[in-house]
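Participant: Structure here, sequence nowhere to be found:
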């Protein structure tokens, strides 16, 4: 039995699975052509909160793959959806560390965003701090977030990845920013992205599928694979990203399957 003989849907990571930075990985177009030929539903689910769904659609189009925004789920989108169920967006103000990808989903859910902290006119301050990866991060942003957290705001992280793979190598991830804010305030964030199961559960709801007929595909043990374990779904790890076969040897948990890359996944699909 191949990994794909009894499934209906795939939840697929992007960075390290489909591309490195702006470079598509070999076999990308064939992979998506095969998904469609096999009538497999999929969601592209990423912890990277810097881009909007529309920007990811554009990025994939530039690589020769056409998808819709409804097939994208970022940790920022998952965060906005989670918060909209926890609080009333119409009466909630959010301070955001993050880029357009973090801000846009909150605005779409009806939240009011603020970039400042006022020690005098406290009614204008945020009651939630949302932190995503921010490549324009400044001391002032960190300071205002710290003031807001000290004033009692909820602390939400889009994801806790401490590192981010790029074409130049590994660089700082959002988890390092969260750690700095936690060290400064003593407030521990609630994180939404993988390895928390929230994103996978949201993706399954969007796909109208269940744990028995869904597979998560990723490259990173501590996020993609651990998240699948916590969400009680099977997982497939590719070796084109962060985690390696050596990492597997010392891990307390394992993916259901390991394949070299998306070309190997395509070959397995074509055999079903």
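Facilitator: Okay, I see it. Keep in mind it's a predicted model, so treat the numbers as computed, not measured.
Participant: Please count neighbours and contacts with C-alpha atoms only from this point.
Facilitator: Fine.
Participant: what's around residue 128, how many residues?
Facilitator: 22 (other Cα atoms under 10 Å).
Participant: Quick check: it vs residue 227, distance?
Facilitator: 25 Å (Cα to Cα, to the nearest Å).
Participant: do the same with residue 41
Facilitator: From residue 41 to residue 227 the distance is 20 Å (Cα to Cα).
Participant: More neighbours: the two, which one.
Facilitator: In this view residue 41 and residue 227 are compared by other Cα under 10 Å, and residue 227 has more residues nearby, 23 against 17.
Participant: Below is an additional structure, to be compared with the one above:
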């Protein structure tokens, strides 16, 4: 696969994560968990920053305005001005931190946690708009990517700790899943997931400076080298949802370059699935 990769945001993030295209504002939300920062980038304009007091795994838009944040200690709501925080779920545990975050078509949040050393015992939780929550899967190592298929019949989990992307049968109406199985072996550390309208699955491979693209059957159909050493996550954005945004990291690199810690972007041949807002 050949594509021109550009720098969208000349940031120096310690570990950029959780890119999300906010359709309502036509901006890119992304976080830098080690720095405790939430960013909002308006293409061609500015990159605004909100600094919090703890690691923020993900920031997603709310249908009522404001954000829902997947924090180190749980899930919280922020008002439209980013001034008032209300805890929705508080699950702080020693040695655990926030992982991936996704909002499904019904406005529910799906969030993973993991050990700070990525050694295991992580879980996937469903957080309903009313604040009720439950653990759905308990044995994840470092689940940095969540996604669903275009028809909502499949739920994907990318686990960097196992080097696999798993797939489950998904009932979006009930918020339940089952028949967990391996979708593909990545041959690296998959970090972040994005799905296009063709059902093709994209993932960043953080230890290989690559993007991989997989068919709905789990076959590797394209590999794209990146100019950053450690890509961490990705999402579709732009007015036509054909701009792929890729977050990257500088932390732990012996010789970081000017592209490490930036937000990269490239044009794709297919349209991505739109992101949903949390309805709580």
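Facilitator: Noted; the coordinates are in hand. Note that the coordinates shown come from a computational prediction; the quantities given were computed from them, not determined experimentally.
Participant: What would you report as the TM-score here?
Facilitator: Superposed pair, TM-score by TM-score structural alignment, normalised by the length of structure 1: 0.29. Supporting alignment: 142 aligned residues with a Cα RMSD of 6.7 Å.
Participant: Which parts of the longest strand seen in structure 2 count as buried, going by neighbours?
Facilitator: Among the segments of structure 2 that qualify as a strand by DSSP state E, the longest is strand 176-185. For strand 176-185 of structure 2, a neighbour-count test (16 or more other Cα atoms under 10 Å) marks 177, 183, 184, 185 as buried.
Participant: In this structure the second one contacts residue 166, no?
Facilitator: Yes - checked against Cα atoms under 8 Å, the pair residue 183 of structure 2 and residue 166 is within contact range at 4.8 Å.
Participant: which residues in structure 2 form helices?
Facilitator: Counting by DSSP state H, structure 2 has no helices to list.
Participant: Kindly indicate which of the buried residues of strand 176-185 of structure 2 lies nearest residue 59 of structure 2.
Facilitator: The shortest gap between residue 59 of structure 2 and any of the buried residues of strand 176-185 of structure 2 belongs to residue 177, at 24.0 Å (Cα to Cα).
Participant: From residue 143 of structure 2, how far off is that closest one?
Facilitator: From residue 177 of structure 2 to residue 143 of structure 2 the distance is 16 Å (Cα to Cα).
Participant: Ok, residue 194 of structure 2 next?
Facilitator: From residue 194 of structure 2 to residue 143 of structure 2 the distance is 14 Å (Cα to Cα).
Participant: returning to that earlier point: just checking, what packs against the longest strand of structure 2?
Facilitator: strand 164-171 (3 or more Cα pairs under 8 Å, 6 or more residues apart in numbering; DSSP states H and E).
Participant: by contact count, what packs against the strand it packs on?
Facilitator: strand 154-159, strand 176-185.
Participant: could you dump the ones you listed to JSON lines with distance to residue 61 of structure 2?
Facilitator: As requested, these are exported to JSON lines (distance: least, Cα to Cα, whole Å):
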{"stretch": "strand 154-159", "distance to residue 61 of structure 2": "21"}
{"stretch": "strand 176-185", "distance to residue 61 of structure 2": "23"}
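Participant: Compare residue 194 and residue 143 of structure 2 and say which is more crowded by neighbours.
Facilitator: Taking neighbours as other Cα under 10 Å, residue 194 of structure 2 and residue 143 compare with residue 143 leading, 32 against 24.
Participant: From what I see, that one and residue 110 are in contact.
Facilitator: No - when contacts are counted by Cα under 8 Å, residue 143 of structure 2 is not listed as touching residue 110 (11.6 Å).
Participant: What count of nearby residues applies to the nearest residue to residue 235 of structure 1 once chain neighbours are set aside?
Facilitator: Of all residues not flanking residue 235 of structure 1 in the chain, residue 216 sits nearest, at 4.6 Å (Cα to Cα, 6 or more residues apart in numbering). A total of 27 residues lie near residue 216 of structure 1 under the criterion other Cα under 10 Å.
Participant: Following element in sequence after the one helix or strand residue 216 of structure 1 maps to, please.
Facilitator: Element membership for residue 216 of structure 1 (DSSP states H and E) is strand 214-218. Once strand 214-218 of structure 1 ends, the next helix or strand along the chain (criterion: DSSP H and E) is helix 226-231.
Participant: who touches residue 134 of structure 2 in this structure?
Facilitator: Applying Cα atoms under 8 Å, 6 or more residues apart in numbering to residue 134 of structure 2 gives the contacts 125, 126, 127.
Participant: ditto for residue 28 of structure 2
Facilitator: Per Cα under 8 Å, 6+ apart, neighbours of residue 28 of structure 2: 19, 20, 21, 22, 39, 40, 41, 42, 43, 237.
Participant: among those residues, which two are most distant?
Facilitator: 39 and 237 (15.2 Å).
Participant: Between those two, which has more neighbouring residues?
Facilitator: residue 237 (26 against 19).
Participant: That one contacts residue 246, doesn't it?
Facilitator: No - if you go by Cα under 8 Å, residue 237 of structure 2 and residue 246 don't touch, sitting 10.5 Å apart.
Participant: Overlap in contacts, these two.
Facilitator: With Cα under 8 Å, 6+ apart, residue 237 of structure 2 and residue 246 have no common neighbours.
Participant: Find the residue closest to residue 155 of structure 2 in space, skipping its chain neighbours.
Facilitator: residue 148 is the one closest to residue 155 of structure 2 (Cα to Cα, 6+ apart), at 4.5 Å.
Participant: who touches the one you found in this structure?
Facilitator: Per Cα under 8 Å, 6+ apart, neighbours of residue 148 of structure 2: 104, 154, 155, 156, 195.
Participant: Columns neighbour count on top of those residues, output as a markdown table?
Facilitator: Formatted as a markdown table, the contacts of residue 148 of structure 2 follow (neighbours: other Cα atoms under 10 Å):
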| residue | neighbour count |
| --- | --- |
| 104 | 17 |
| 154 | 17 |
| 155 | 20 |
| 156 | 24 |
| 195 | 27 |
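Participant: is it true that residue 166 of structure 1 touches residue 20?
Facilitator: Yes - judged on Cα under 8 Å, residue 166 of structure 1 makes contact with residue 20 at a distance of 6.3 Å.
Participant: now the strands: where do they sit in the stretch 51-200 of structure 2?
Facilitator: Under the criterion DSSP state E, counting those that start in this stretch, strands of the stretch 51-200 of structure 2 are mapped to 56-61, 67-71, 74-78, 85-90, 96-103, 109-115, 122-127, 133-140, 143-148, 154-159, 164-171, 176-185, 190-195.
Participant: just to revisit the earlier point, between the contacts of residue 28 of structure 2, which is closest to residue 264 of structure 2?
Facilitator: Out of the contacts of residue 28 of structure 2, the member with the shortest distance to residue 264 of structure 2 (by Cα to Cα) is residue 19, at 10.9 Å.
Participant: This completes my enquiry, with thanks.
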